[in-house]
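Q: Can you look at this prediction? I've put the sequence above it.
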Amino acid sequence: MTSRTINGKPVNPIGLGCMSLSWGYGALPPRDVAIALLNRALDIGYDHLDTANIYGLGHNEKLIGEALKGRRGEFFLATKMGIVIEGEKRGIDCSPQSIRRCIDESLTRLQTDHVDLYYMHRRDRSVPIEESVGAMAELVKEGKIGSIGLSEMSADTLRRAAAIHPIAAMQTEYSPWTREPEIAVLDACRELGTTFVAFSPVARGVLAGGVRDVAALADNDLRRAMPRFNDENWPANLALVDQFCALAAEHGVTPAQLSLAWVLSRGEHIVAIPGTGSIAHMEENFARTDWTIPADAAARIDAMINQQTVAGPRYGATMQRTIDTEMFG
């Protein structure tokens, strides 16, 4: 597939979300496997890696810095700041002072003097977005960051931010079973020349066929707290997964490859960053970038899996309050 761009720099349409190597979905891969996965990803053509300072409370950035020492010139590197975790306390701080402190800490862990893209992980409602973007613009001038990104924010917030400084990327969850970006953000990104970066493009493993028995998920798997995986909603959602997997089989691709192709078909300004702790899954996600989803298959997915057919919201009420994205009524 033809490369796409972030901040004018070409990247492959499928990048690597690195969170699963440090946190989120139960047991972590052994350190040697994680290091091998990162290097194998670069070897086969991945050139866009996405991390954040909170993934494993710095572990993920350290892992990338150590595993890919000497290969920094081979990939576009993105990280994030803004979410603060202190014990059981979780908050958001995108004040200028915090932004400056966090980039220096991230650069140290990543063993580099710059990142190509620096995101605000969430909107800080106590700080005007213009003030936060202004602070990030100073880091661009200093060469510590190549460009500015936003994560889980609305089209209105994007426009306000872009009035201060060009916004290179907006990162939000997007897959056939999470459609909120279609309300306004996808169009706003296209209008402003902002790349849309889709995280969880295989629906947190669901549309990769990787989740069937929710009860078997580890106690520390974040999906356990998500409404779509509870006893009330999961049976209906599993039925949709079965239909989706059957469609993938019809087209000779894996369910993950079908979901990724669907996401990328939604616009030339979209890139996807599936994450995994499995080398085999990482290779699978990248293996069919030569395949374009037929229009009839995309239409069948749209009819099959959408905001009306998926049971339950993507987040519970507490988590949803930290998100600035538009919601379906």
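A: Nice, I can see it. Numbers count the residues shown, from 1 in each chain.
Q: contacts and neighbour counts: CA atoms only from here.
A: OK.
Q: Going C-terminal from the one helix or strand R90 maps to, what's the next secondary structure element?
A: Per DSSP states H and E, R90 falls inside strand 89-92. As assigned by DSSP H and E, the chain's next helix or strand after strand 89-92 is helix 96-110.
Q: list the helices and strands that following helix packs on?
A: Packed against helix 96-110 by the contact rule (3 or more Cα pairs under 8 Å, 6 or more residues apart in numbering; DSSP states H and E) you find helix 59-67, strand 76-81, helix 129-142.
Q: Next up, a structure to set beside the first:
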Amino acid sequence: MHLVEMLRLRMVPAAGVYFALTRRCPLSCAHCSTESSLSSEQYGDEPFRRIVDSFTPDCRPEVIGMSGGEALLRASLVRDLAEAARRVGTRALAMSGMYFARTGEGITPALRRAIESLDHLTASYDRFHEREVPRRDMFRALHQVRELVPGVSMQLTGEGPDDPYLVELIEDVRREFADEVPMLVTTLASVGRAREWFTTDAAPVPAAGVEPCFQASWPLVGYDGTVLACPSRHAAAPHRPAHLVLGDSAVDSWPVLRQRALTTHLLRGVRMFGPLELRRRFGAGDGTGNYCGTCSRLGDSAELDVEVTRFLESPKGRALEAAALAVTKHAGDQAYLGTYGVAAHRELATLGWR
């Protein structure tokens, strides 16, 4: 499975579901969005197993994506979920900080079995990871991973498109893997540990207008089994707005969660307009402000919910939503890259795509 296929599906509501398998990680990256450590919380397997067990050939996501913390710390769980998902036709992805490249023991038998069960593995790397996992060691391990899994990509983070470290890293990756490993290039954000030291004007507040949110397309099964409508770390924080909580994996099956993700009016509105434009059109607001912060407060207004519901259930609303979904699906990977990637490096996502 190539990165391009993943990004195209990422635009489709309920085409995938994320599993945050753990908040534990053996690395101590200075920018970690989840502020993970080896002593962070980790819950049992059941929330994740129960969701996958509720998939059927007729009602399943196209993809499950596993992350953390460091998902591969739970190698047996990764393998079991991937194999169970495959039995009904769902593919499995995982993201890793490549911690095992620095251990000296290489890919252990348990890790090998987990990696072999995947359809795609994304290696997260940047100058913060490099302090933890030397580049030569990471490259060596990634060569080994490429022999085990059909699709491999890298997610690289820099402080802007012209970040000298990022530019040099991209050149090194292209040279090392002969342009066969695609890359999703993103910019550093002031979240998690980075809140303590990083501020930037590189990501300005969106201007008034339609700014759809594609993050709200795939739900997230959190560390404790709570199912959130958005995998953003803003939603995964301790404060969880009720309108972004889809359910509980202890009682809700995938068909139930999928139905809620696709039919909840505020979520449909966010995916079509974005939270700022949604508030401007249907509530009290001027269409500016903090994007994710505004989304987290949308549920505070019963009047807004009523107006959004009325619009989306009208013939005009249904027609506009259908048109927006068709445009989004057609735009595919380029739309996602244009919103969440670095525009100057978007062509890197297509490396190796045939």
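A: All right, it came through fine. Being a predicted model, the structure only gives us computed values, none of them experimental.
Q: How close are the two chains, by TM-score?
A: Here the TM-score for the pair of chains, by TM-score structural alignment, normalised by the length of structure 1, is 0.46; 223 aligned residues with a Cα RMSD of 5.4 Å.
Q: most neighbours per residue, which of the helices and strands packed on helix 96-110 of structure 1?
A: Greatest average neighbour count among those goes to strand 76-81 (a mean of 23), per mean count of other Cα atoms under 10 Å.
Q: counting contacts, what elements does whatever helix or strand comes next after it pack onto?
A: Moving toward the C-terminus from strand 76-81 of structure 1, the next helix or strand (DSSP H and E) is strand 83-86. Here strand 83-86 of structure 1 touches strand 89-92, going by 3+ Cα pairs under 8 Å, 6+ apart.
Q: Could you list the buried residues of the strand it packs on?
A: Within strand 89-92 of structure 1, the residues that count as buried by 16 or more other Cα atoms under 10 Å are I92.
Q: Return the list of helices and strands in contact with it.
A: The contact analysis (3+ Cα pairs under 8 Å, 6+ apart) places strand 89-92 of structure 1 against strand 83-86.
Q: In the strand it packs on, which residues are buried?
A: I83, V84.
Q: same check, this time on stretch 322-333 of structure 2
A: Buried, per 16+ other Cα under 10 Å, within stretch 322-333 of structure 2: A324, L325, T328, K329, G332, D333.
Q: From A322 of structure 2, how far out is the closest residue to the first one other than its chain neighbours?
A: When you say that, I think you mean A324 of structure 2. Closest residue in space to A324 of structure 2, ignoring its immediate chain neighbours: M272 at 6.5 Å, by Cα to Cα, 6 or more residues apart in numbering. Applying Cα to Cα, to the nearest Å, the value for M272 of structure 2 to A322 of structure 2 is 10 Å.
Q: For structure 1, give the helix that spans the most residues.
A: helix 234-250 (DSSP state H).
Q: In terms of secondary structure, what does it contact?
A: helix 255-264, helix 295-304.
Q: between those helices, which gets nearest to I6 of structure 1?
A: Smallest distance to I6 of structure 1 across those (Cα to Cα): 14.5 Å, for helix 255-264.
Q: Give me the helices and strands touching that closest one, please.
A: Packing contacts for helix 255-264 of structure 1, counted by 3+ Cα pairs under 8 Å, 6+ apart, involve helix 234-250, strand 270-272, helix 279-287.
Q: Beyond whichever strand or helix holds G149 of structure 1, next helix or strand please.
A: Here G149 of structure 1 is covered by strand 148-151, with elements defined by DSSP H and E. Next helix or strand after strand 148-151 of structure 1 toward the C-terminus (DSSP H and E): helix 155-162.
Q: and that following helix, what other elements does it pack with?
A: By 3+ Cα pairs under 8 Å, 6+ apart, helix 155-162 of structure 1 packs against helix 129-142, helix 185-192.
Q: before we move on, back to that, go through the buried residues of stretch 322-333 of structure 2 and flag which are in helices.
A: A324, L325, T328, K329, G332, D333.
Q: hang on, isn't the fourth one packed against R8?
A: Yes. At 7.2 Å, K329 of structure 2 and R8 qualify as touching, with contact defined as Cα atoms under 8 Å.
Q: Who are the contact partners of Q243 of structure 1?
A: Residues in contact with Q243 of structure 1, defined by Cα atoms under 8 Å, 6 or more residues apart in numbering, are M304.
Q: quick one on the thing from earlier: which one of the ones in helices among the buried residues of stretch 322-333 of structure 2 sits closest to R131 of structure 2?
A: Distances from R131 of structure 2 to those, taken by Cα to Cα, are shortest for D333, at 30.9 Å.
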